[in-house]
Each structure stands twice: as structure tokens, then as C-alpha cells.
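Chemist: what's the 3D shape of this:
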Amino acid sequence: MSSITTKDGTEIFYKDWGSRNAQPIVFHHGWPLSADDWDNQMLYFLAQGFRVIAHDRRGHGRSSQTSGGHEMDTYAADVAELADALDLKNAFHVGHSTGGGEVVHYVARAKPGRVGKAVIAGAVPPVMVKSDKNPGGLPIDVFDGLRSALLANRAQFFIDVPSGPFYGFNRPGAKVSQGLIDNWWRQGMMGAANAHYECIKAFSETDFTEDLKRVEVPVLVLHGTDDQIVPYGDSAPLSAKLLKNGTLKSYEGLPHGMLSTHPDILNPDMLAFFKA
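Modeler: Next comes the predicted model:
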């Protein structure tokens, strides 16, 4: 297994497939998953001649189960160390959900020449939780509910989320994939309960507004209009507006986990953006 050891001694697991001379794409997974959530995209872009890289965020998947560092500053610092270790130049960064927040936070701070383009899909920026500054956000009670469900029975909670709102399998006529549900559960249960618990605060309360304003590279913002996890109206259109070079692409009726349910639609759109 490939891994780097960060300055604080954390082992970050990563996959790195393809020619070292090819254009690199780095994938950033959502909560509470792992690099495995990107298998479809990694195989697709590998076949297109790209170098594809995906890491397990600290406390997730095969990376160290640390007692701290489960917030965006540390997540972004871990990515910076991975980019340095692999000496990535002009990389494309793709983030889903929490991973989209990680991408924005990292790209806003990345060393010159490290990042070429970015994609955020079903992503948490600008900020999820409701406040006076963000009246369209979700009440803190929603995130307290996630914490309570995780504390009460994480194993059952990690069946309920993918079986219902994450992939839109709770919608009438939805084509349910038991494999996606089982794989979501498998990835989630590989990670650390403390990391998953603390990451809820990171993805719901971090305000990415200033990060979005600082990002100079082209960013493609993808979002499904039936996203039941990160509501469309308070996320993608606002992020696209804050970005200097942002492009919004909406998908009517698609769910939060659309990269897994509809890769046949999303992958070619990302490819077109990368080739433009």
C-alpha cells in the first residue's frame, strides 16, 4: 500500500495509477467514505490517458485513525503534503461533498503551479449551516441529528444514509443498487468513529466564502437539483458566483451521490472541462 507520513506522524493512504508523465487528477472523497468511492472515475480517466490519484482523508479508510486534526485546515495541509511528496504540477482536483470543501480550501492555499483546474460536485461550500449570514442554510438541529444517529448506532446509520437520501433511493421509481449501499457501508465502517463525528462540524460549519473568492483557476461546479444532503439552492449557485472563474452545471433531478448513480453523464462532462 502507498502512503505518506505527514509532519504530525499521520499516515495518509493513497492510490496512484497511470503514467507519471501524464496529466494528474486528484480525487477528494466525501464523508464518511474513502478513495474507493472514486473507482468509476479513476478507471474512466485512466483509460483516457490521465494519471489518477485518490487519498483516504485522515481518520477515513486506510489512513491513520488520529485523535485530532479533523477540520479543514488540517485536511488541506495533508493534501499539500501529498502534492509535495508526489511533486504534482498543474494537477486537476476533483472533490465531492466534503471533498469539494477540501478542494476549495486546499486550492485557495496551494503553492504556485500545483493546481491547473478544479471540479466540485455536490459540494458543501460556501457554508451549510443556517445563520444570520446564511439564512438559506440548514438548521444546526439537522447536524446535531447526524451526530446523535452516529453515536446511537453508527453501523445502522451507515446503512440508512445510502439506502435513502444519499443516492436518492428513497424517491419513487428510483433504481436501487444494493451494491452501492453495501459499498458505502463498507467504506464508512473502515474509518474511525471519532473522525466521522468531528468531520460533521467541519463540513457543516466551515465557511468557505473567502476561499472561493481567492481561487484563481477555472472551477466547474456540478450539482444535482434533487440533492437531499447538500441542498442545491444554498450551495452550487452561490459558489459559482463567488468564484473568479467558475462555471455552474446543474443536473435536473439528480441526487447527491450522482457521480456513482450517473457516471455516464458526469464523467464526459468533466472530461470536456479538462480538455477545454
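
Chemist: going forward, measure contacts between C-alpha atoms and count neighbours the same way
Modeler: OK.

Chemist: need the contact list for the residue nearest to the spatial centre of the chain.
Modeler: In the chain, the centroid-proximal residue (CA atoms, centre = their mean) is residue 99; its distance is 2.1 Å. Residues counted as contacts of residue 99 (CA atoms under 8 Å, 6 or more residues apart in numbering) are 28, 29, 30, 31, 120, 123.

Chemist: Sketch out the strands for the stretch 151-276 of the chain, chain order is fine.
Modeler: Taking DSSP state E, counting those that start in this stretch, the strands of the stretch 151-276 of the chain run over residues 219-224, 246-251.

Chemist: Could you look over those and pick the most buried one?
Modeler: Stretch with highest mean neighbour count among the strands of the stretch 151-276 of the chain: strand 219-224 (a mean of 26; mean count of other CA atoms under 10 Å).

Chemist: Please name every helix or strand in contact with it.
Modeler: In terms of contacts (3 or more CA pairs under 8 Å, 6 or more residues apart in numbering; DSSP states H and E), strand 219-224 is packed against strand 115-121, helix 236-242, strand 246-251.

Chemist: Let me know which of the ones you listed is tucked in deepest.
Modeler: The most buried one of these (mean count of other CA under 10 Å) is strand 115-121, showing a mean of 24.

Chemist: For the strands of the stretch 151-276 of the chain, give me TSV that also has distance to residue 24.
Modeler: Formatted as TSV, the strands of the stretch 151-276 of the chain follow (distance: least, CA to CA, whole Å):
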stretch	distance to residue 24
strand 219-224	16
strand 246-251	21
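
Chemist: Out of these, flag the one nearest residue 181.
Modeler: strand 219-224 (19.1 Å; CA to CA).

Chemist: before we go on, could you also do this sequence so I can check it against the first one:
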Amino acid sequence: MASQTKSGSGSGTITTKDGTQIYYKDWGTGQPIVFHHGWPLSSDDWDAQMLFFLAQGYRVVAHDRRGHGRSTQTDTGNEMDTYAADVAALVAHLDLKDAIHVGHSTGGGEVARYVAKDGSGGRVAKAVLIGAVPPIMLKTPANPGGLPIEVFDGFRSGVAANRAQLYRDVPAGPFYGFNRPGAEVSQGVVDNWWRQGMMGGTKAHYDCIKAFSETDFTEDLKAIDVPVLVMHGDDDQIVPIADSALLSIKLLKKGELKIYKGFPHGMATTHADAINADLLAFFKA
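Modeler: Presented below is the predicted three-dimensional model:
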């Protein structure tokens, strides 16, 4: 275990109550920013943000969610309450105070649950939801604009049948908008998505589909009392904006919404300069 420190310790692991090892990176000094990645990726998905904000004088922290990346390939605990508890354990271990929590996609749900449940007492200063899954993705009688269960069953079938192919098809297509006419496709970005996905455990990835699609974050969003920036591309093909950001902003006490015309789900990678500049402005406000 890494020693507790007021400045970044490089990288390390913590062991949670159920014996799961959570891998994390912790670089720099200054106000901490904690980055929460999407499914089925790892903390490596935040490379463009970690380097940028480290250079801006922040302490940058990112972890691999249980079952993902270099963390334990768990067969249990792959749901939002446990994800949030893992974050709380990491925050306590690193003694992070006045932190800014930034979550993309599934990580946005993790941020909402963590900040609502454990973000009091000076631990959290602000939060950011980027292309995030709240309030709830699944179509239900209470959420008629959501995506039908068949969409998520398709992901489950893909993970079970040929995860390696699914993890090529998603980044090569809708995730980064590379399926749009005239898109400039980066094979390196596609390959890096595949690399991150294949590092994780298939059982955890399978279970996480239910976690990101069926968890209702309505009450979490209502409970958050720190400023929250909601960032979403209007061409997000993974988490459609109409049933996510446009609903979340109505539930937040101190929310600010920024919509990015034509930007895809993975806009923090494809449009890192624009996203980083807006994040910095929000952090300094």
C-alpha cells in the first residue's frame, strides 16, 4: 500500500473491505482532481486530462474501477453502491479534501453516487459529469425516453460471445463518432480503447452493463449540494443527450450545462483541447 501523503505518490493500490485491490495513479500537488472512467476502460482513458491538469498545478488522481484495468478482476460488487464505496476508501486513504470529481459515462454515475453519499465534510468542492449516464439510461414507465432493454442485452451478448470483437466495434464506430461521414479516424485511439477493455475482467464488465444502464441516480442528483458542470455532446450515440444531461440539469441544485455541437461520446479524447479548457474555467470559477 502506498503511504498516505499530501502530494501525489505516483501509483499504488489500496485494498478494500472485501479484499479487492484498487489500482490508482496520484500525481502532483495542489487541489486534487479525481477522474472516474467509463465502461469498460481504465484510468488510462484520462491521459489527456491527467497531463494537462498536472501541468496546470493540480494534483491528479485516477483509479481503475474494480474489475477494470489493473484492479482485481472481481466477480462480486460490480454495482454502483460498491463502486462508490471503493471511491470513498481511496479518498480516505489519500486524505483528499476539497477535491473535484470528474466522471465520464459510467464514471459520471459513480461520481453522482459517491458525491451524494460520501462527499460531505469538505471532501468535495465541485463535480463534473461528462457524457454521463444519469439520471437513468434504461427505458421504464417512469423514464419513457430511455433506451430499451434490448440495447443493453446486445452489449451483454457481445461481451459473452466475443468481447474482443465488441471492443473493436464500439470505438471504431459510435463511441468516438468514427462512423460519421467525414470523420477523421484514429486507429491509435481505437486500439487504445481495445487495449484498456481487454485488461479488465469479463464478469465485471458483464455485470457493469446492468450497473450503468439500470441504476437510477435521480435522488443522488437531487442530494448533491456542490456546483456541478454537466458536459455533453449533442451527437453522443452511446448516451443520448435528451435522456441524460437534459434531464440531469433539472435535478441538480447548482448545475451548469454545456452542450457541444457535433461532439461524440468520447469527446474528452477526440476534442481534449476544448474539454480541458472548459474544465479549467469551471475549476477556477
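
Chemist: related to what we said a few turns ago, just tell me what the residue nearest to the centre of the first structure corresponds to in the second structure.
Modeler: With TM-score structural alignment as the criterion, residue 99 of the first structure lines up with residue 107 in the second structure.

Chemist: host element of its match?
Modeler: helix 106-118 (DSSP states H and E).

Chemist: so that helix versus strand 228-233, what angle?
Modeler: 170 degrees (axes from the mean of the first three to the mean of the last three CA atoms, to 10 degrees).

Chemist: and residue 47 of the second structure, which of the three is it?
Modeler: helix (DSSP: H, G, I helix; E, B strand; the rest coil).

Chemist: And it, what's its match in the first structure?
Modeler: Counting by TM-score structural alignment, residue 47 of the second structure lines up with residue 39 in the first structure.

Chemist: Could you do residue 121 of the second structure as well?
Modeler: With TM-score structural alignment as the criterion, residue 121 of the second structure pairs with residue 112.

Chemist: Likewise for residue 198 of the second structure?
Modeler: By TM-score structural alignment, residue 198 of the second structure lines up with residue 189.

Chemist: Okay, the closest residue to that match other than its chain neighbours and residue 71 of the first structure: tell me how far apart.
Modeler: Excluding the flanking residues, the one nearest residue 189 of the first structure by CA to CA, 6 or more residues apart in numbering is residue 155, at 7.0 Å. Distance from residue 155 of the first structure to residue 71 of the first structure, counting by CA to CA, to the nearest Å: 23 Å.

Chemist: One more: residue 15 of the first structure?
Modeler: Distance from residue 15 of the first structure to residue 71 of the first structure, by CA to CA: 22 Å.

Chemist: same question, residue 235 of the first structure
Modeler: 20 Å.

Chemist: now do residue 97 of the first structure
Modeler: Taking CA to CA, one finds residue 97 of the first structure at 14 Å from residue 71 of the first structure.

Chemist: who has more neighbours, those two?
Modeler: It is residue 97, of residue 97 of the first structure and residue 71, that has more neighbours when counted by other CA atoms under 10 Å, with 24 against 18.

Chemist: In contact with the residue lying closest to the more buried one once chain neighbours are set aside, which residues?
Modeler: Spatial nearest neighbour of residue 97 of the first structure, excluding adjacent residues (CA to CA, 6+ apart): residue 123 at 3.8 Å. Applying CA under 8 Å, 6+ apart, we find residue 123 of the first structure in contact with 95, 96, 97, 98, 99, 100, 101, 223, 230, 235, 236.

Chemist: repeat for residue 134 of the second structure
Modeler: 108, 109, 112, 216, 217, 218, 244, 245, 248.

Chemist: Alignment lookup: it to the first structure.
Modeler: Checking TM-score structural alignment: residue 134 of the second structure goes with residue 125.

Chemist: Double-check that that match belongs to a strand.
Modeler: No - assigned with three-state DSSP, residue 125 of the first structure falls outside any strand and is coil.

Chemist: Please report how far it lies from residue 159 of the first structure.
Modeler: Applying CA to CA to residue 125 of the first structure and residue 159 of the first structure gives a distance of 26 Å.

Chemist: which SS class is residue 133 of the first structure?
Modeler: Assignment for residue 133 of the first structure (three-state DSSP): coil.

Chemist: Which residues are in contact with residue 223 of the second structure?
Modeler: 116, 252.

Chemist: Can you tell me what residue 200 of the first structure aligns to in the second structure?
Modeler: Aligned partner of residue 200 of the first structure by TM-score structural alignment: residue 209.

Chemist: OK, contacts around its match?
Modeler: Residue 209 of the second structure sits next to 152, 155, 156 when contact means CA under 8 Å, 6+ apart.

Chemist: Show me those residues that map onto strands.
Modeler: Judged by DSSP state E, strands contain none of these.

Chemist: Among these, which lie within helices?
Modeler: 152, 155, 156 (DSSP state H).

Chemist: if we take the residues you listed, which one ends up nearest to residue 183 of the second structure?
Modeler: Nearest member of these to residue 183 of the second structure, counting by CA to CA, is residue 155, at 24.1 Å.
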